[in-house]
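Trainee: how does the following fold in three dimensions:
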Amino acid sequence: MLAVAIVEDDKPIAQLISLWLEPYGYKCHCFESSEAFLASDWQSRGISLLLVDWQLPGISGIQLTKQLVSEPDCPAIIFVTSFGRADDVAQALHLGADDFVTKPVNKSVLLARIRAVMRRRGKDLKALNPGLEVTLAPSSLEVVIRNGGRCRLSPSQYRTLEFLLRHEGQVVNRAALSEAIWGESEPGQQGRALDLLISRLRVKLEGLPDNPMSIVSHYGLGYACYRALPAAAASVNSDR
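Mentor: Below is the predicted model of the structure:
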C-alpha cells in the first residue's frame, strides 16, 4: 500500500480524492496547509506521493515543492490545481514536480497520472498481500510468484489482477471492476468482454507453478480473488 499526502485547503475536495484513491490501495493522509504537512513527520509515514494544491494559506504549493525537492527522500509530487496555463505547468515541472492535473479533477485521469508517475519512480507494487507470496511489477506488467514462476500480462489483465488482489477475499462487483480496468467512459465493458478478460487471465495464472491465486465468479455479484479455492466458493464458480 502506497502512502499519499493530500495537501489541499478545500476539505471536501481532499476527502473526495481520498475516497477515490483508497479503494485502489492508496493510504491517504489529508492536510489543510503546507505547514501542517511539514509538521506531521511525513518521513516516518512513508509518504511516497504528494498531491498538492498551488494556492494554499501560508506556504504555497510551489514553495513547498522548492523545499521538498532538496530532501533525499522527497516523494513524487503531482500538482492538483485550478492553475492550468502552460507557464504554470512549466514552472511546476521545472521546480521538480512530476506531473500536473487541473481542476475540476477527473477520477480516471488522476488515477492514470498517479500510476504513470509511480511507475517512473520505480515504485513497483510488491507483495500486495504477503500471504499470497505474489509480486506485481507495473514496469514490466509481470506477476511473479516467490518460487520463481512469472508471466507477463496484458495491460488490462494486469489492472484486473491488481484490483482483485487489493480486495483479496472480497467480492468485487462488475461495475467497479470494469471501471478499474477501462475507466468510467466504457460501461459496456461490464458484459461479455469482462468475462472473456477474466477467462484469459485465469489461463495465464494457471500456467504458473504453485500458483496460490484463484479468481472466482460469484453469479450475479462479481468476482473475487482467493489465495486458495475455498469449497464454498467452488459451488458458485460458474465458468471454471
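
Trainee: alpha carbons only for contacts and neighbour counts from here, please
Mentor: OK.

Trainee: which parts of the protein are strands?
Mentor: For the chain, applying DSSP state E gives strands covering 2-7, 26-31, 47-52, 76-81, 99-102, 134-137, 142-145, 150-152, 172-173, 214-218, 222-226.

Trainee: can you redo the ones you listed as TSV with distance to L194 and mean neighbour count?
Mentor: Supplementary listing: the strands of the chain in TSV, determined by distance: least, Cα to Cα, whole Å; neighbours: other Cα atoms under 10 Å:
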stretch	distance to L194	mean neighbour count
strand 2-7	27	23
strand 26-31	24	19
strand 47-52	31	24
strand 76-81	32	24
strand 99-102	29	20
strand 134-137	21	21
strand 142-145	20	20
strand 150-152	19	16
strand 172-173	11	18
strand 214-218	11	22
strand 222-226	10	20
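
Trainee: distance to M118 added to the ones you listed, as CSV?
Mentor: Rendered in CSV, the data for the strands of the chain read as follows (distance: least, Cα to Cα, whole Å):
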stretch, distance to M118
strand 2-7, 10
strand 26-31, 12
strand 47-52, 8
strand 76-81, 7
strand 99-102, 11
strand 134-137, 11
strand 142-145, 16
strand 150-152, 19
strand 172-173, 25
strand 214-218, 27
strand 222-226, 24
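
Trainee: what's the closest of those strands to E206?
Mentor: strand 214-218 (8.6 Å; Cα to Cα).

Trainee: tell me who's in contact with the residue nearest to A76 when sequence neighbours are not counted.
Mentor: Counting by Cα to Cα, 6 or more residues apart in numbering, A76 lies nearest to L49, which is 4.7 Å off, once chain neighbours are set aside. Listed by Cα atoms under 8 Å, 6 or more residues apart in numbering, the contact partners of L49 are L2, A3, V4, A5, P75, A76, I77, I78.

Trainee: one more, please, to line up against the first structure:
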Amino acid sequence: MTSEQKGARILVIDDEPQIRKLLKVTLQAHQYEIEEAATGEEGIVQCSIAHPDLVVLDLGLPDMSGMDVLVRVREWSSVPIIVLTAKDREADKIKALDGGADDYVTKPFGMGELVARIRVALRHVAKSVQEPILKFNELIIDLAQRSVMRSGERVKLTPTEYDLLKLLAANADKVITQRQLLQQVWGGHHSETESHYLRVYISHLRKKLEEDPTMPKLIVTEPGIGYRFVTPDPEI
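Mentor: Sure, this is the predicted structure:
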C-alpha cells in the first residue's frame, strides 16, 4: 500500500450492522481508519464533519435514497464515492455513475474486490493534481502538446479520438458512462447515431493503442454502461 493510502479515512454509510462490522474489521486490517453512519442524514453530517478520504455508500438506506445522499454530497464535495448496491440493473449503475459515483460494487460482493476498488479510487485521487503529461508505461499523453506517443513513436489521432482518449485517461480506472463521454466529447444532446459513432471511435483507438484490439486491456468495455481506461501494471 502506498504511503498516501495508508491510514486513509473511510466513511461507511450502510444501515446493516453486519455489513458495517464486516467492512470495519476488514478495512481496519488494511490500515484504514473507519467512520460509520447508519442513515443517509447521518452520513451527510459525518461526511461534512469527518472529511473522509473515501465514502462507501449503500443505496438502500432507511431514511432516504442513497442516490439522494450522493447528489447532496456532490453539491460540495468531490470525495471518491463507491456505491454498494443490491440492484444489478444497468440502469441503476448508470444512474449512480452519472450522479457522481466513482465506482460501484454489486451485493453480494467479495471483500477482495471492494478493497481493490478502494485502492484504485484512492490512487486516482492521489494523482488527480493536473499534470501536463500522463504516463502509462510505454503510452505517453502530452496534454499541453495534444500529442500521444506509444513505444517512442507518435500515434496519429483525429481530434475526436484524442478528446476521447484524454477524457478516459484523465479518469483512469473509473467507469465513464456512454452519456458522459458523448456529452463531454460531442456536447449537448446526443442520438443513437452518435452512440454508434462512440463505438466506432473506441474501436479506432483500440486499433492504434492496444497490442491486441480484439482483446483490449487498456480501454475496456463495461457492458451496457460505458468504458474504463485501465492503468497498466508498472513495467519491471
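
Trainee: would you pull the TM-score for this pair?
Mentor: Scored by TM-score structural alignment, normalised by the length of the second structure, the superposition of the two chains gives a TM-score of 0.49; 126 aligned residues with a Cα RMSD of 2.3 Å.

Trainee: tell me the one of the contacts of L49 of the first structure nearest S217 of the first structure?
Mentor: Relative to S217 of the first structure, and with distances defined as Cα to Cα, the nearest of the contacts of L49 of the first structure is L2, at 28.3 Å.

Trainee: distance check, that closest one against L21 of the first structure.
Mentor: Applying Cα to Cα, to the nearest Å, one obtains 10 Å for the distance of L2 of the first structure from L21 of the first structure.

Trainee: between those two, which contacts overlap?
Mentor: What both L2 of the first structure and L21 touch, as defined by Cα under 8 Å, 6+ apart, is the set K27.

Trainee: E162 of the first structure contacts V134, doesn't it?
Mentor: No - E162 of the first structure is beyond contact range of V134, at 10.7 Å (criterion: Cα atoms under 8 Å).

Trainee: before we move on, back to that, quick one: which of the strands of the first structure is nearest R119 of the first structure?
Mentor: strand 134-137 (9.0 Å).

Trainee: who are the contact partners of L21 of the first structure?
Mentor: For L21 of the first structure, counting by Cα under 8 Å, 6+ apart, the contacting residues are K27, C28, L111.

Trainee: roughly how far apart are the closest residue to the second one other than its chain neighbours and R174 of the first structure?
Mentor: The reference is to C28 of the first structure. For C28 of the first structure, ignoring the flanking residues on the chain, the nearest one in space by Cα to Cα, 6+ apart is V4 at 4.7 Å. With distances taken as Cα to Cα, V4 of the first structure is found 27 Å from R174 of the first structure.

Trainee: check S156 of the first structure too.
Mentor: 14 Å.

Trainee: before we move on, what about D87 of the first structure?
Mentor: In this structure, D87 of the first structure lies at 42 Å from R174 of the first structure, with Cα to Cα as the measure.

Trainee: ok, the two, which is more surrounded?
Mentor: Under the criterion of other Cα atoms under 10 Å, the comparison of D87 of the first structure against R174 puts R174 first, with 19 against 10.

Trainee: surely that one touches G222?
Mentor: Yes - if you go by Cα under 8 Å, R174 of the first structure and G222 touch, sitting 5.0 Å apart.

Trainee: circling back to that earlier point, and of the contacts of L49 of the first structure, the nearest to Y226 of the first structure?
Mentor: Within the contacts of L49 of the first structure, the smallest distance to Y226 of the first structure is 22.0 Å, found for L2 (Cα to Cα).

Trainee: so the closest one sits against Y26, correct?
Mentor: Yes - counting by Cα under 8 Å, L2 of the first structure does reach Y26; the two are 5.0 Å apart.

Trainee: nearest to W182 of the first structure, out of the strands of the first structure?
Mentor: When the strands of the first structure are ranked by proximity to W182 of the first structure (Cα to Cα), strand 172-173 comes first, at 14.4 Å.

Trainee: mind listing residues that contact the closest one?
Mentor: Judged by Cα under 8 Å, 6+ apart, the contacts made with strand 172-173 of the first structure from elsewhere in the structure are L164, L221, G222, Y223, A224.

Trainee: need those residues in TSV with distance to I181 of the first structure, can you?
Mentor: Compiled in TSV, those are given as follows (distance: Cα to Cα, whole Å):
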residue	distance to I181 of the first structure
L164	11
L221	17
G222	14
Y223	13
A224	15
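
Trainee: farthest-apart pair in these, please.
Mentor: For those, the farthest-apart pair by Cα to Cα is L164 and L221; their separation is 14.0 Å.

Trainee: where do the strands sit along the second structure?
Mentor: Going by DSSP E, the second structure shows strands at 9-13, 33-37, 54-58, 81-85, 103-106, 133-136, 139-142, 147-150, 153-154, 175-177, 219-222, 226-229.

Trainee: columns mean neighbour count and distance to S203 of the second structure on top of those strands, output as CSV?
Mentor: Shown next, in CSV, are the strands of the second structure (neighbours: other Cα atoms under 10 Å; distance: least, Cα to Cα, whole Å):
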stretch, mean neighbour count, distance to S203 of the second structure
strand 9-13, 25, 37
strand 33-37, 20, 42
strand 54-58, 25, 33
strand 81-85, 23, 28
strand 103-106, 20, 24
strand 133-136, 16, 20
strand 139-142, 18, 17
strand 147-150, 18, 17
strand 153-154, 12, 19
strand 175-177, 23, 16
strand 219-222, 18, 10
strand 226-229, 20, 12
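
Trainee: JSON lines please, covering these and showing distance to Y201 of the second structure.
Mentor: Rendered in JSON lines, the data for the strands of the second structure read as follows (distance: least, Cα to Cα, whole Å):
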{"stretch": "strand 9-13", "distance to Y201 of the second structure": "37"}
{"stretch": "strand 33-37", "distance to Y201 of the second structure": "42"}
{"stretch": "strand 54-58", "distance to Y201 of the second structure": "33"}
{"stretch": "strand 81-85", "distance to Y201 of the second structure": "28"}
{"stretch": "strand 103-106", "distance to Y201 of the second structure": "24"}
{"stretch": "strand 133-136", "distance to Y201 of the second structure": "20"}
{"stretch": "strand 139-142", "distance to Y201 of the second structure": "18"}
{"stretch": "strand 147-150", "distance to Y201 of the second structure": "16"}
{"stretch": "strand 153-154", "distance to Y201 of the second structure": "18"}
{"stretch": "strand 175-177", "distance to Y201 of the second structure": "15"}
{"stretch": "strand 219-222", "distance to Y201 of the second structure": "12"}
{"stretch": "strand 226-229", "distance to Y201 of the second structure": "12"}
